[in-house]
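Trainee: Okay, predicted coordinates and the sequence, questions at the end:
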Amino acid sequence: MTSGLTLTSVEAVPDGQVLYGRLLRRLIPFLLVCYVAAYLDRVNVGFAKLQMLNDLKFSETVYGLGAGVFFIGYALFEIPSNMIMVRTGPRVWIGRIMVTWGLVSAAMMFVTTPMSFYVLRFLLGVAEAGFIPAIVYYLTIWFPSSHRGKASAMFLAGIPLSGIIGGPVSGWIMTSFHTFHGLQGWQWMFLIEGLFATLLGVVCFFYLDNDVASAKWLTPAEKERITADIAAEARTKPLHSAREGLTSGRVWLLSGTYFFFTMGLYGISFWLPTIIRDSGVKDPLHVGLLTAIPYTGALIGMYLVGRSSDRMRERRWHLAVPALVGAIGLAVSVMVAQNTALALAALTVAAAGTLTCVPQFYTLAPSVLTGAAAAMGLALANSIGSIAGFISPYLLGWVKDATGSTGNGVLVLGATLLIGAALVFLNPARLVNR
């Protein structure tokens, strides 16, 4: 692909820090906005719940099942989606994913029965399947591991940013547009946020490049430097083929680790608005504004840990410690649940620890995977993590219906973070600390 490129002089070799800084500025802001839209469309049902359950007479269990069934469709189509992506190229497939999930998300405004709720949430999972592993795979095309931790953390900052931006915006839409033209606030929220994702999907087709060679905004010397760095790194990785990405015991271990981390992640994502409301805050706009506080703490934590992980070239402790912090934060939030200020402080600690686990996990898998193995292995890990996304909200909904409190369910989620932290150390340091 780049065999025809040659450097004509030593002076032509680009400075690595400058070059990869340029790549970060070109790719990450747009991908970050896309991920904010994706994650918001996935979890905005947590805000819709504040009005929707009363309007449609849904129980907490119905909500929990509907929130979780998204991940059944997501898990079933994750690997097929990435297999198609390898053939079509990331640009077309990422754009297709965003257009279809945006349209399905907007269609959530038409939910009237539990069955229509389940069906549309399932279809939303099918539409979005493959998005995160496609982006993480896309980053492996452009960034060697020495720069990928920062790139991954910046991209996955979309999770807390969707809370910082999306929480207040969702609360504002639900409050300001309530009964406008005969539609409820939650219906307007689904429509507006879904169409925004669709628009971004169209932009993908024109803005993204499939690979380094097709990037017209890079010089030949810059292309050669990136390609050489990626190729040199690939020779040190043990897994290369698509079959290895699906069958290796090392990949299954990584997938199991991710399962336990996502249990905590989605517990926070789907239930944070409810937990804040149950502490005494009733207005949807105020709930939305308060959810921005834990996500701001998470954004700071993700940046600092990602930067430290790249600088020290250490991955395991930078993943295990945030998981431990997240578990402690969840446990304390249960103990002080009736005090809004203390509960919010504890949830901020929990969010900072739990959400930091996600970008740090995505520095582990590419350390042992390359090429087709990376695409398939990341898809497998995300599929198994998606099962946790189904179990987590359903478990909390069932516990709340059965006991009147989410506390015991939140403690279970904290325990899953501790299990994930322990599994991290089954990955040899010599493979992942790069």
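Mentor: Received it, and whenever you're ready, just let me know what you need. Treat the numbers as computed from the prediction; the structure is a model and nothing was measured.
Trainee: contacts and neighbour counts: CA atoms only from here.
Mentor: Noted.
Trainee: So which residues of the stretch 251-400 of the chain form helices?
Mentor: 284-312, 316-335, 340-368, 371-403 (DSSP state H, counting those that start in this stretch).
Trainee: my bad, the stretch 51-200 of the chain
Mentor: 60-88, 90-107, 114-128, 131-142, 145-156, 158-176, 185-207.
Trainee: angle of the fourth one against helix 90-107?
Mentor: Between the direction of helix 131-142 and that of helix 90-107, the angle (axes from the mean of the first three to the mean of the last three CA atoms, to 10 degrees) works out to 160 degrees.
Trainee: In contact with F425, which residues are there?
Mentor: By CA atoms under 8 Å, 6 or more residues apart in numbering, the contact set of F425 is R316.
Trainee: right, I mislabeled it, should have said A429
Mentor: A429 neighbours (CA under 8 Å, 6+ apart): R315, R316.
Trainee: Determine which of the helices of the stretch 51-200 of the chain approaches F361 most closely.
Mentor: helix 145-156 (9.6 Å; CA to CA).
Trainee: another structure for you, compare them:
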Amino acid sequence: MTSTAAQTNEVVLEQAYKKVTLHLLPFIFICYLFNYFDRVNVGFAKLQMLDDLHLSETVYGLGAGIFFVGYVLFGVPSNLMLRKVGARRWIAVLMMLWGSLSASLMLVKSPTSFYVLRFLTGVAEAGFFPGIVLYFTHWFPSARRGRIMALFMSAIPVSGLLGGPFSGWILDHFAQGQGGLAGWQWLYLLQGIPTVLLGVAVLFCLNDGIKQARWLDEREQTLLLAALAEDEQNKPKGAADSFASVLRNPAVWMLGMIYFCIQSGVYAINFWLPSIIKTLGFQNAQVIGWLSAIPYLIAGIFMVLVGRSADKHHERRWHVMVPMLMGMTGLIVAANFAHSPLIAMLGLTLATMGALTGLPMFWPLPAGYLSAAAAAGGLALINSLGQMAGFLSPYLVGWIKDATHSTDLALYILAGVMLLGVLLVSRIPAATVNR
């Protein structure tokens, strides 16, 4: 191929990636935004629900966390099903199902019904995130996934930025009860219904892969498929090539543990940030909502900047370790200065920036260990191992708060878990993941 032809192909390829990004990412971003609304709005519902239903902090922590039991158990089967029936249809089914279950939380009357609905919602959501991560591997090579994952997962801080004030407004506006429903019931209902509608829209907005995308011309499809094939050929020797080899690969289990460490900090923030802010002396639900938006706003900006840096420098390990160290430091600051609202908020902001940025920066790492054939099961297994933190972290915080009337000890423990994650990332060979 002449240099002119190669340059022309490069220009066409870049245009194709821009087209793919603009076609897929905004819609998937919105879907993930409501995924996170439905997952963590229980943190705001807690501000009223516990008193209305006479539930303890431990019951709340168990209910918040039991979601992830279902999530972990069904993560791998759900992702394998996605590969069998196609992303478009399976993601649509999952969204319609979990949106309905999330809205049904308005019907909770007892700890048992709370536990059952949270568990079933976790089952329904289990395949969405690992399915989307797998879906991106059908469109983007490893070298482009840092920025794509950062843009996609910036839905998490945006969900906090928008969801905090919105949830606070719902609780405040419906505080006296309207239509026979309490504020926390309206919260579940108004944030669950849009997910069902988005699930229907998935059937019309997503394609299963490059070959099914009629909005790409033949040349664009050819170049995109060639880039994926080259990326697959360049994987390090020894990458897992089947689900059986995934289970036998110690590196995959280590990656699951690293993701667990990151998620421990993330879920402590997601489920307890409103309550921690309340303990700083703020009582109004709307004020709590606006204050909880601040850490998420700053984290969203930081996440995108770090994602660009990781792809630009083709460096992965430090772009995970530095945010994790920031998250650890922020949790320690928040625990040490609980008596000072300003410093405690700065600590929570630093923790949110670090923990949330660690999430998208982690996901390019498994590409060095998994072939395309093993990606569906491998990514789901790593995600499921990490999501165990979603059960243990909220329950730990709730149990310690009931026992000590403070969240400080829990924040110290979670900071230590994040430090463990940093040490594990440092053991990954740079040559395996820096692409």
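Mentor: Structure's in. What do you need? These numbers were taken from a predicted model, which means no experiment stands behind them.
Trainee: TM-score of the superposition?
Mentor: Superposed pair, TM-score by TM-score structural alignment, normalised by the length of structure 1: 0.96. Supporting alignment: 427 aligned residues with a CA RMSD of 1.3 Å.
Trainee: so can I have a markdown table of the helices of the stretch 51-200 of structure 1 showing mean neighbour count?
Mentor: Formatted as a markdown table, the helices of the stretch 51-200 of structure 1 follow (neighbours: other CA atoms under 10 Å):
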| stretch | mean neighbour count |
| --- | --- |
| helix 60-88 | 22 |
| helix 90-107 | 23 |
| helix 114-128 | 22 |
| helix 131-142 | 23 |
| helix 145-156 | 25 |
| helix 158-176 | 23 |
| helix 185-207 | 21 |
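Trainee: Show me what A182 of structure 2 lines up with in structure 1.
Mentor: Matched to structure 1 by TM-score structural alignment, A182 of structure 2 sits across from Q184.
Trainee: neighbours of that match, just the number please.
Mentor: 20 (other CA atoms under 10 Å).
Trainee: same thing with R25 of structure 1?
Mentor: Neighbours of R25 of structure 1 (other CA under 10 Å): 11.
Trainee: Kindly state which residue of structure 2 is aligned to it.
Mentor: Counting by TM-score structural alignment, the partner of R25 of structure 1 is L22.
Trainee: Over to G166 of structure 1?
Mentor: So, by TM-score structural alignment, G166 of structure 1 is matched to G163.
Trainee: Is it correct that its match is in contact with D38?
Mentor: No - the pair formed by G163 of structure 2 and D38 falls short of the contact definition of CA atoms under 8 Å, at 9.9 Å.
Trainee: what sits in contact with each of those two?
Mentor: Contacts common to G163 of structure 2 and D38, judged by CA under 8 Å, 6+ apart, are absent.
Trainee: quick one on the thing from earlier: make TSV from the helices of the stretch 51-200 of structure 1 and add distance to V332 of structure 1 to it.
Mentor: Shown next, in TSV, are the helices of the stretch 51-200 of structure 1 (distance: least, CA to CA, whole Å):
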stretch	distance to V332 of structure 1
helix 60-88	23
helix 90-107	34
helix 114-128	32
helix 131-142	31
helix 145-156	26
helix 158-176	20
helix 185-207	31
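Trainee: can you tell me which of those comes nearest to A228 of structure 1?
Mentor: Nearest of the helices of the stretch 51-200 of structure 1 (CA to CA): helix 131-142, 11.0 Å.
Trainee: how close does that closest one sit to structure 2?
Mentor: By mean CA distance after the TM-score superposition for structure 1, the fitted helix 131-142 of structure 1 averages 0.5 Å away from its aligned residues in structure 2.
Trainee: That helix corresponds to what range in structure 2?
Mentor: Using TM-score structural alignment, helix 131-142 of structure 1 pairs with 128-139 in structure 2.
Trainee: now the matching stretch, how far from the chain's geometric center?
Mentor: Computed by CA atoms, centre = their mean, to the nearest Å, the chain-centroid distance of stretch 128-139 of structure 2 equals 13 Å.
Trainee: contacting residues around that stretch?
Mentor: Contacts for stretch 128-139 of structure 2 (CA under 8 Å, 6+ apart): 20, 32, 75, 79, 82, 87, 91, 94-95, 145, 208-210, 224, 228, 375-376, 379-380, 383.
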